[in-house]
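Chemist: heads up, no residue letters with this:
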């Protein structure tokens, strides 16, 4: 297989690189480099800059407001975005619910919901997991009972990413109890301003507020906000999860992290240690393999289509690699991770020792990456999907 890009692709790359270097908001790049958490306004500023170029809905069909780019162009765009240190798009609207709406929604739903995603005026959250239904999502119990032209929603969703910023949330809810637990689940879009919704923050080990629990108490939702048929939500959810699990690759971002680790390792003479050098070399090789797998997946997906069950392979490879890279990053920064524990570090360390710019972000990435093999469907579940749906075991 030839993985080189054509001259046309490379010209496209230079055009994208010029945008991120000269037109994209520099304050966003600087904030991301510091390791600080982006605010809602940061996401919207970033996305509107890309929307102004017509470059926001990279993976959408052109007819629905997308770019109409080739698989290579989409890959190059993502690569240059992460190379520049720009802020990734919020996936809940653009990567997750948007494709569900333009694929399974009515014309009225498309007109109502897609423009707000395309101009970054509507912020979405995902209501899937529950306190007792994580990887076994089909066991969810949050309910939506039909009452005339409405549904009455009760229950709790948890691990709701950026739910504190959300204007709308898309939820999987049980509308009936069937013998097979995957049946009787419906896909509803809910306005977060509706009475009866309470958002509770969850502060993670890295000290950040990105997750929440969302409680629904007799929340009245118009039936016209249901996507597709009642009881068919599991089908739409699997379509969405294919997009979600493919989005974890972040090859360029990982390559940037490894380059930073190599730079720090050279400065600290860590590459003289054969064990450390072997770990770094192995991670670089694994990243090359991930990139090839991503390119193979992209080449098999038609414009606007879903990646399918093969996305589970990418999810496992990408998240395990992310964890291993951040672990080596902690090893590379070493003493810099412990500035407040002078008794635990080597002689010569003082509080006046300057921290490298990447130290704090490296620690935050390490702590945050611990959950990557759990969310989006745990990696154990992904292995079951591969065994059953791909290998037919």
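Modeler: Arrived safely. Predicted, not measured: the structure shown is a model, and the values here were computed from it.
Chemist: can we go C-alpha only for contacts and neighbour counts from here?
Modeler: Noted.
Chemist: can you map out the strands along the protein?
Modeler: Using DSSP state E, the strands assigned to the chain run over residues 124-127, 143-147, 150-157, 168-174, 185-191, 197-203, 209-222, 226-227.
Chemist: reformat the ones you listed as CSV; add mean neighbour count and distance to residue 79.
Modeler: As requested, those are exported to CSV (neighbours: other C-alpha atoms under 10 Å; distance: least, C-alpha to C-alpha, whole Å):
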stretch, mean neighbour count, distance to residue 79
strand 124-127, 26, 24
strand 143-147, 19, 41
strand 150-157, 22, 33
strand 168-174, 24, 29
strand 185-191, 24, 32
strand 197-203, 16, 30
strand 209-222, 19, 24
strand 226-227, 22, 33
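Chemist: quick one: closest of those to residue 292.
Modeler: Each of these was scored for nearness to residue 292 using C-alpha to C-alpha, and the closest is strand 124-127 (29.7 Å).
Chemist: tell me where this structure has helices.
Modeler: Read by DSSP state H, the chain holds these helices, from start to end of the chain: 7-22, 26-34, 40-52, 71-84, 91, 98-104, 107-118, 233-246, 251-267, 274-299, 311-333, 359-369, 379-385.
Chemist: so residue 28 makes contact with residue 41?
Modeler: No: using C-alpha atoms under 8 Å as the test, residue 28 is too far from residue 41 to be in contact (10.3 Å).
Chemist: and the two? Which one has more around it.
Modeler: Each of residue 28 and residue 41 has its neighbours counted (other C-alpha atoms under 10 Å); residue 28 has more, 17 against 10.
Chemist: try this one side by side with the last:
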């Protein structure tokens, strides 16, 4: 786990939860994580808003379901009024209703979430502790901005797929793509910050004349809620992918949480997804697996790599690159977490590097140029 740099002041964490048991548990976890201290506690949403404004914490762990003002209400109030608000980590119930509210919270600006329960225990403190420490490390990286590359200069969308955007300082040159014609499938890698970023990418591109398949790192239960949220925001069909079902144009498919998926060719121009339970991939749904299968099955696939920690998507992008297919990458400076985009760029696999709306505009331009 990456901790705040040595010699820096500890990150101050505010705990907002109406359960005395959970507040005590979170206090113990945070207090025993090097580089972090508990700045205070709040027992409900309204008290939490006041505490955020008075204590000015670096990080807030925020419960979803609270009396008076819930976690969503807290996010909306703080985001609307505060300059430089803290980083929010949701701590939510592992239920269908809790999943829906958590996805809403992620769309409202929370960076990530920690489920209170697991498949074995109603309240799994071992899991909460392990996950919360990893999320605190992500929050610390966001707040300190370590190794964050500079924003690329603004550039117009290129007129052709093979014309890369202007390179940015400290980023290697974009490679050229030899693909021509409209994409027959789009595959997307997304992780931390994805629920905020995906609407920005898909909004300018949808409805899209080919299936779009997303590998968003997310646990079971939450993926269906994310699909429903995206559908409501975008006004297009967004569904959780089903094993073996043919993919349709103008539809966005989200791989089920915790499961990997491979694209398979059914017949010319028609694809389906084969869902996989086995394998040792650390990140699930795994973008490398999805990208490699697209490189094997599709004629004109396009890959997108968005925000996230780690390197998922890079090896899959290599398979697309070897076929001369476009790999569009989110500008690391615009990503909530820059690890995944930066990995693909450093490997020399990006054909273009753009902010989230620019990626969507580029996808739309690919279709328009093809006629």
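Modeler: Here it is on my side, so go on. Small disclaimer: the values here were computed from a predicted structure and weren't measured.
Chemist: can you give me the TM-score here?
Modeler: Overall, the chain-to-chain superposition scores 0.26 on the TM-score scale (TM-score structural alignment, normalised by the length of structure 2); 170 aligned residues with a C-alpha RMSD of 7.0 Å.
Chemist: quick one, which of the strands of structure 1 is nearest to residue 117 of structure 1?
Modeler: Each of the strands of structure 1 was checked against residue 117 of structure 1 via C-alpha to C-alpha, and the shortest separation belongs to strand 124-127, namely 8.3 Å.
Chemist: quick one on the thing from earlier: distance to residue 298 of structure 1 added to the strands of structure 1, as JSON lines?
Modeler: Below are the strands of structure 1 laid out as JSON lines (distance: least, C-alpha to C-alpha, whole Å):
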{"stretch": "strand 124-127", "distance to residue 298 of structure 1": "24"}
{"stretch": "strand 143-147", "distance to residue 298 of structure 1": "36"}
{"stretch": "strand 150-157", "distance to residue 298 of structure 1": "32"}
{"stretch": "strand 168-174", "distance to residue 298 of structure 1": "26"}
{"stretch": "strand 185-191", "distance to residue 298 of structure 1": "27"}
{"stretch": "strand 197-203", "distance to residue 298 of structure 1": "35"}
{"stretch": "strand 209-222", "distance to residue 298 of structure 1": "29"}
{"stretch": "strand 226-227", "distance to residue 298 of structure 1": "27"}
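Chemist: can you check which of these gets nearest to residue 368 of structure 1?
Modeler: Closest approach to residue 368 of structure 1 among the strands of structure 1 (C-alpha to C-alpha): strand 209-222, 10.2 Å.
Chemist: tabulate the helices of structure 1 (JSON lines), appending distance to residue 189 of structure 1.
Modeler: Supplementary listing: the helices of structure 1 in JSON lines, determined by distance: least, C-alpha to C-alpha, whole Å:
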{"stretch": "helix 7-22", "distance to residue 189 of structure 1": "34"}
{"stretch": "helix 26-34", "distance to residue 189 of structure 1": "30"}
{"stretch": "helix 40-52", "distance to residue 189 of structure 1": "20"}
{"stretch": "helix 71-84", "distance to residue 189 of structure 1": "28"}
{"stretch": "helix 91", "distance to residue 189 of structure 1": "16"}
{"stretch": "helix 98-104", "distance to residue 189 of structure 1": "10"}
{"stretch": "helix 107-118", "distance to residue 189 of structure 1": "10"}
{"stretch": "helix 233-246", "distance to residue 189 of structure 1": "12"}
{"stretch": "helix 251-267", "distance to residue 189 of structure 1": "32"}
{"stretch": "helix 274-299", "distance to residue 189 of structure 1": "29"}
{"stretch": "helix 311-333", "distance to residue 189 of structure 1": "25"}
{"stretch": "helix 359-369", "distance to residue 189 of structure 1": "28"}
{"stretch": "helix 379-385", "distance to residue 189 of structure 1": "26"}
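Chemist: ok, which stretches of structure 2 are helices?
Modeler: With DSSP H as the definition, structure 2 shows helices at residue ranges 20-31, 45-55, 71-81, 96-107, 125-144, 194-205, 222-234, 287-297, 314-322, 339-346, 356-370.
Chemist: right, and the ones you listed - which one's nearest residue 274 of structure 2?
Modeler: Closest to residue 274 of structure 2 of the helices of structure 2 is helix 287-297 (C-alpha to C-alpha; 10.0 Å).
Chemist: tell me what that closest one is packed against?
Modeler: The contact analysis (3 or more C-alpha pairs under 8 Å, 6 or more residues apart in numbering; DSSP states H and E) places helix 287-297 of structure 2 against strand 185-190, strand 212-216, strand 260-267, strand 301-305, helix 314-322.
Chemist: need the residues that contact it.
Modeler: By C-alpha atoms under 8 Å, 6 or more residues apart in numbering, the list of residues contacting helix 287-297 of structure 2 from outside reads 185, 187-190, 215-216, 260-265, 301, 303, 312-317, 319-320, 323.
Chemist: flag every buried residue along that helix.
Modeler: Applying a neighbour-count criterion of 16 or more other C-alpha atoms under 10 Å, one finds 287-295, 297 buried in helix 287-297 of structure 2.
Chemist: okay, the residues you listed in TSV with distance to residue 129 of structure 2 next?
Modeler: Output for the buried residues of helix 287-297 of structure 2, formatted as TSV (distance: C-alpha to C-alpha, whole Å):
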residue	distance to residue 129 of structure 2
287	27
288	28
289	29
290	31
291	33
292	34
293	35
294	37
295	39
297	41
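Chemist: roughly how far does residue 27 of structure 2 sit from residue 138 of structure 2?
Modeler: In this view, residue 27 of structure 2 and residue 138 of structure 2 are 19 Å apart by C-alpha to C-alpha, to the nearest Å.
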